[in-house]
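# Below are the sequence and a predicted model for it; my questions follow.
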Amino acid sequence: MRKLVYYVAITLDGYIAAEDGTFDGFIFEGDHMAGINAEYPDTLPTQFRSALGLEDAPNRHFDTVLMGRNTYQVPGGLASPYAHLRQFVVSSSLTDTPDDVEVIREDVVGRVRELKAEDGLDIWLCGGGKLAAELLPEIDKLLFKIHPVVFGRGIPVFGGKVDITKFERTNAQLFESGVSFMTYERS
């Protein structure tokens, strides 16, 4: 069975973006970039994969991406940001998407369970916080790129009421850039 993996960059105080949906405080240069991009080339937007010469890199962990509408429509975003993956956007109002982006309008938990039952690589939940809160019972693994910055307010990593859920840290990488990459699996 495939896993639902919440892989996201977060601040020290637990935000995935500023209130306006931007993430200017995150570090996009440094020793963490090469290592993480090499291990997770599937999580780079298709246009960045091409720019970095990774367009032919095989998907190592994910063949499907799931995102909320605000993550999909991030300012300056692309209509098909992850064309190398099967793309799903959760939204009750979104109507204009390319053919390779499927919109899930209702019963997101049921649809995620169907996706998890399929054969293939894992499913990447790339945001947002409200969707992550709704799907917490289905999340099997957390991959957090923790940046040494405090936003003070913004979009929380889990944006809604959630039940206490325990995870076990299974890996930790520390980089000179100050970014730490933490892996947690459901206990």
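Okay, I see it. Numbering: from 1, shown residues only.
# For the rest of this, base every contact and every neighbour count on C-alpha atoms.
Fine.
# can you give me the strands for this protein?
Counting by DSSP state E, the chain has strands at residues 4-11, 15-17, 62-68, 86-90, 101-104, 122-127, 139-147, 155-156, 167-174, 180-186.
# second one coming, line it up with the first:
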Amino acid sequence: MNALYPETIPTAYRAAAGVTDLPSRRFDTVIMGLGTYRPALDSGITSPYAHLRQYVVSSSLKPDTDPAVTVVPSDPLTLVRGLKGEVDASRDIWLCGGGRLAGTLLPEIDELLIKTYPVVAGTGIPVVDGAFDPTVFDVAERTAFPNGATLTRLARR
């Protein structure tokens, strides 16, 4: 499914996926919380999406973790608003994982790409964590795959 947006494949796996030289179709920036960034960091990978501008929202991560990664200690909403307002903002911003971060950034989320799989696993991370605040999205597109997985694109109403 990541073949739809090859830039969402981590740098370490791009060659194996055959997308090393594919240009970004949609995203040029990735924002993630420490919980999403931590598995790469624990594996010794400090720049998991080296082909994108990378931001990690964390009040505890050292700002010099990697020169290609900008650590944002607070106020991710201001960060996203600033990125969206850049004059040369030709591509979208990808929020990679993190229900708590998604809850904080909900006022700026224009679209959701939701991957679903035909498996029920039990507990997990909320898609959007935070106070009850209904935000209406419309189904803009849905793609079904032979393995039963789907990719649904929801656009803010």
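That came through, no problem. Note that the structure is predicted; figures quoted are calculated from it, not measured.
# From what I see, Arg153 of the second structure and Glu111 are in contact.
Yes: shown here, Arg153 of the second structure and Glu111 form a contact pair, counting by CA atoms under 8 Å, at 7.0 Å.
# show me what contacts Ala143 of the second structure?
Quick fix: residue 143 of the second structure is Thr, not Ala. By CA atoms under 8 Å, 6 or more residues apart in numbering, the contact set of Thr143 of the second structure is 150-152.
# and it, how far is that from Ala149 of the second structure?
9 Å (CA to CA, to the nearest Å).
# separation between the residue at minimal distance from the centre of the first structure and Asp31 of the first structure?
Nearest residue to the geometric centre of the first structure (CA atoms, centre = their mean): Cys126, 1.7 Å. Separation of Cys126 of the first structure from Asp31 of the first structure (CA to CA) stands at 22 Å.
# Number of residues surrounding the corresponding residue of the second structure for Phe158 of the first structure?
By TM-score structural alignment, Phe158 of the first structure lines up with Val128 in the second structure. Applying other CA atoms under 10 Å, we find 17 residues neighbouring Val128 of the second structure.
# can you check Ala102 of the second structure too?
Burial of Ala102 of the second structure is recorded as 21 neighbouring residues (other CA under 10 Å).
# Skip the chain neighbours and tell me the closest residue to it.
Of all residues not flanking Ala102 of the second structure in the chain, Val128 sits nearest, at 5.3 Å (CA to CA, 6 or more residues apart in numbering).
# Quick check: the one you found touching Leu105?
No: when contacts are counted by CA under 8 Å, Val128 of the second structure is not listed as touching Leu105 (9.2 Å).
# any residues in contact with both of the two?
By CA under 8 Å, 6+ apart, no residue touches both Val128 of the second structure and Leu105.
# Enumerate the positions of stretch 160-173 of the first structure that are buried.
Buried residues in stretch 160-173 of the first structure, counted by 16 or more other CA atoms under 10 Å: none are found.
# Map the residue nearest to the centre of the first structure across to the second structure for me.
Under TM-score structural alignment, Cys126 of the first structure pairs with Cys96 in the second structure.
# what's the spacing between that match and Pro146 of the second structure?
In terms of CA to CA, Cys96 of the second structure sits 25 Å off from Pro146 of the second structure.
# repeat for Glu7 of the second structure
To Pro146 of the second structure, Glu7 of the second structure is 22 Å away according to CA to CA.
# Alright, that wraps it up for me.
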